[in-house]
Every structure is written in structure tokens, then in C-alpha cells.
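Student: sequence first, then the predicted structure:
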Amino acid sequence: MQFLLDERLGIPLPNPELEFEQLTPAEQEEVIAQWERIKARIPEQILKFEAVIEDKLRQVHEREDWDEIAALFAEISDYASRINELNTWRRVDPLLHPDPVADHASEHRDREKG
């Protein structure tokens, strides 16, 4: 199993070449240790994105052109979405759920149907 940098989120995410169960115990231990190091950096990445949002909100208050304001709010929404995804990755074990964002979305859809 390897981790590849997700440019949008700014952290490496799991990209399994083999199923976790196919790894040796020593390899499994290294994967878990590596993921824990990555997860430890998530709060710092969230703080960076929050700072970007704060900066864009300041820009909104300085603008008068509606198109510029709308573009800034679109960027703010994108960064808020990134923060949400990072929080999901922080809570979920990707070795058990390779795509927690997709799992969360399908769970929400299923709840809405019921």
C-alpha cells in the first residue's frame, strides 16, 4: 500500500496496490504508522485552509462587484469542502474504508431515501 499526495487536500491519501490483508504483518505495521503520521498533520492543514477562508472573507468585504464576490464565495465553499473531507479522513480508518468521503455520501443518500 502506498500513499499518494492529494493536491486538493494537501496530504497523502491511501492508494492501495494490494489489499491490506495481503501485506505482511511488518508491512501492515508500517502502513498504520505512516497513516498515523499523515493524520497527525491534518489539523495543521485545516488551519491553513481556515486562514485562506478568512482572507477571502476579508476580500469579500472589500469588493463591490457582485461577480467578484460570487467568485470569492465559490472559493470559500471549495475550501470549506476540503476541511470537511479532511475531518472525514481524520475520523475514518482508510484501511477499512478506502474512500470515506464516498462512503459518507452514500450513507447520507440512503438515510434520505428512508
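Tutor: That came through, no problem.
Student: CA atoms for contacts and neighbours, from now on please.
Tutor: OK.
Student: and the contacts of stretch 11-24?
Tutor: 1-6, 28, 38, 41-42, 45, 94-95, 98 (Cα atoms under 8 Å, 6 or more residues apart in numbering).
Student: and of the residues you listed, the nearest to Glu85?
Tutor: Ile42 (10.4 Å; Cα to Cα).
Student: hmm, back to that, among the contacts of stretch 11-24, name the ones in strands.
Tutor: Judged by DSSP state E, the contacts of stretch 11-24 include 2-6 as members of strands.
Student: tell me what the helix or strand containing Ala80 is packed against?
Tutor: Using DSSP states H and E, Ala80 sits within helix 66-91. Contacting helix 66-91 under the criterion 3 or more Cα pairs under 8 Å, 6 or more residues apart in numbering; DSSP states H and E are the following elements: helix 25-62, helix 100-113.
Student: please compare the first structure with the one that follows:
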Amino acid sequence: MVDHFYFDERLGIPVPDLRVEWDEYSKETQQFILLHWEKIRGSIPDRIAELEQEINYKQAKLSDESDFPLSCKLNTEIAELASIINDLWLWYRADQTVSTKVHQ
């Protein structure tokens, strides 16, 4: 199962790493992949909430920051966290149709 996923350091979650076309996997392997992905997918909102807390913390620091270079650094970090959240939502939504196959 681990062969079909890799841990994405930036996103903080495992993501699919399918090396052949979906139909080339056996039905059993497809089922295992889908079930594993559903577990990962279910954790994405929690990961997003963690990142939102980091953003809120950095925004609070930014509102009190008078050092321009540090303000720029905080803004960059906030933008990167927002980008990660966007990518996580894309992963979360990308396979909603696939997730229905798990239950069929």
C-alpha cells in the first residue's frame, strides 16, 4: 500500500503516487488504494484547520510588527500557508467522484 502513496512534506499528508493507469491495477488493489485514500482525505480538513491556526498566529504577529523586513517575511509565510491550504482543498475535492467508487 505504501508503494501507491508518498508523503508530501509541503502538504503534510500522503498523496497518491500511481505509476500505472488505474485500470491496470487489480480490483483488490484499487479497493485498497481507495480505502487508504479515503482515510487520508478525511484528515485533510484537520490539516487545513492546523494551517489556519498558524495563519491566525502569524497575522496577529503581523498586526503588531513595525519592522518592515519582518513584516514582509510574515506576509510571505502567510501566503505560503494559504497556498498549501488551497492545494489541500484541491486534493480533497479532486477525488470526490473516486470516493463514491469505494462504496459501490
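Tutor: Structure received. Values in this document were obtained by computation on a predicted structure and should not be read as measured data.
Student: can you give me the TM-score here?
Tutor: TM-score for the superposed chains, counting by TM-score structural alignment, normalised by the length of structure 2: 0.86, backed by 96 aligned residues with a Cα RMSD of 1.8 Å.
Student: compared with structure 2, how much does the helix holding Ala80 of structure 1 deviate?
Tutor: For helix 66-91 of structure 1, the mean deviation from structure 2 after alignment is 0.5 Å (mean Cα distance after the TM-score superposition for structure 1).
Student: so that helix matches what in structure 2?
Tutor: Mapping helix 66-91 of structure 1 onto structure 2 (TM-score structural alignment) gives residues 68-93.
Student: buried residues, that stretch. List them.
Tutor: 71, 74-75, 77-78, 81-82, 84-85, 88, 91-92 (16 or more other Cα atoms under 10 Å).
Student: hmm, back to that, out of the helices and strands packed on helix 66-91 of structure 1, which is closest to Gly10 of structure 1?
Tutor: Of all the helices and strands packed on helix 66-91 of structure 1, helix 25-62 comes closest under Cα to Cα, at 7.1 Å.
Student: now Val98 of structure 2. Nearest residue, chain neighbours left out?
Tutor: Spatially, and ignoring its direct neighbours in sequence, Val98 of structure 2 is nearest to Leu34 (7.6 Å; Cα to Cα, 6 or more residues apart in numbering).
Student: ugh, wrong one, Met1 of structure 1
Tutor: Nearest residue to Met1 of structure 1 in three dimensions, chain neighbours excluded: Pro16, at 4.5 Å (Cα to Cα, 6+ apart).
Student: give the burial count for the one you found, as a bare number.
Tutor: The criterion is other Cα atoms under 10 Å. On that basis, Pro16 of structure 1 has 14 neighbouring residues.
Student: that one -> structure 2?
Tutor: If you follow Pro16 of structure 1 across to structure 2 using TM-score structural alignment, you land on Leu18.
Student: contacts only, for Lys58 of structure 2.
Tutor: Here Lys58 of structure 2 is in contact with 74, 78 (criterion: Cα under 8 Å, 6+ apart).
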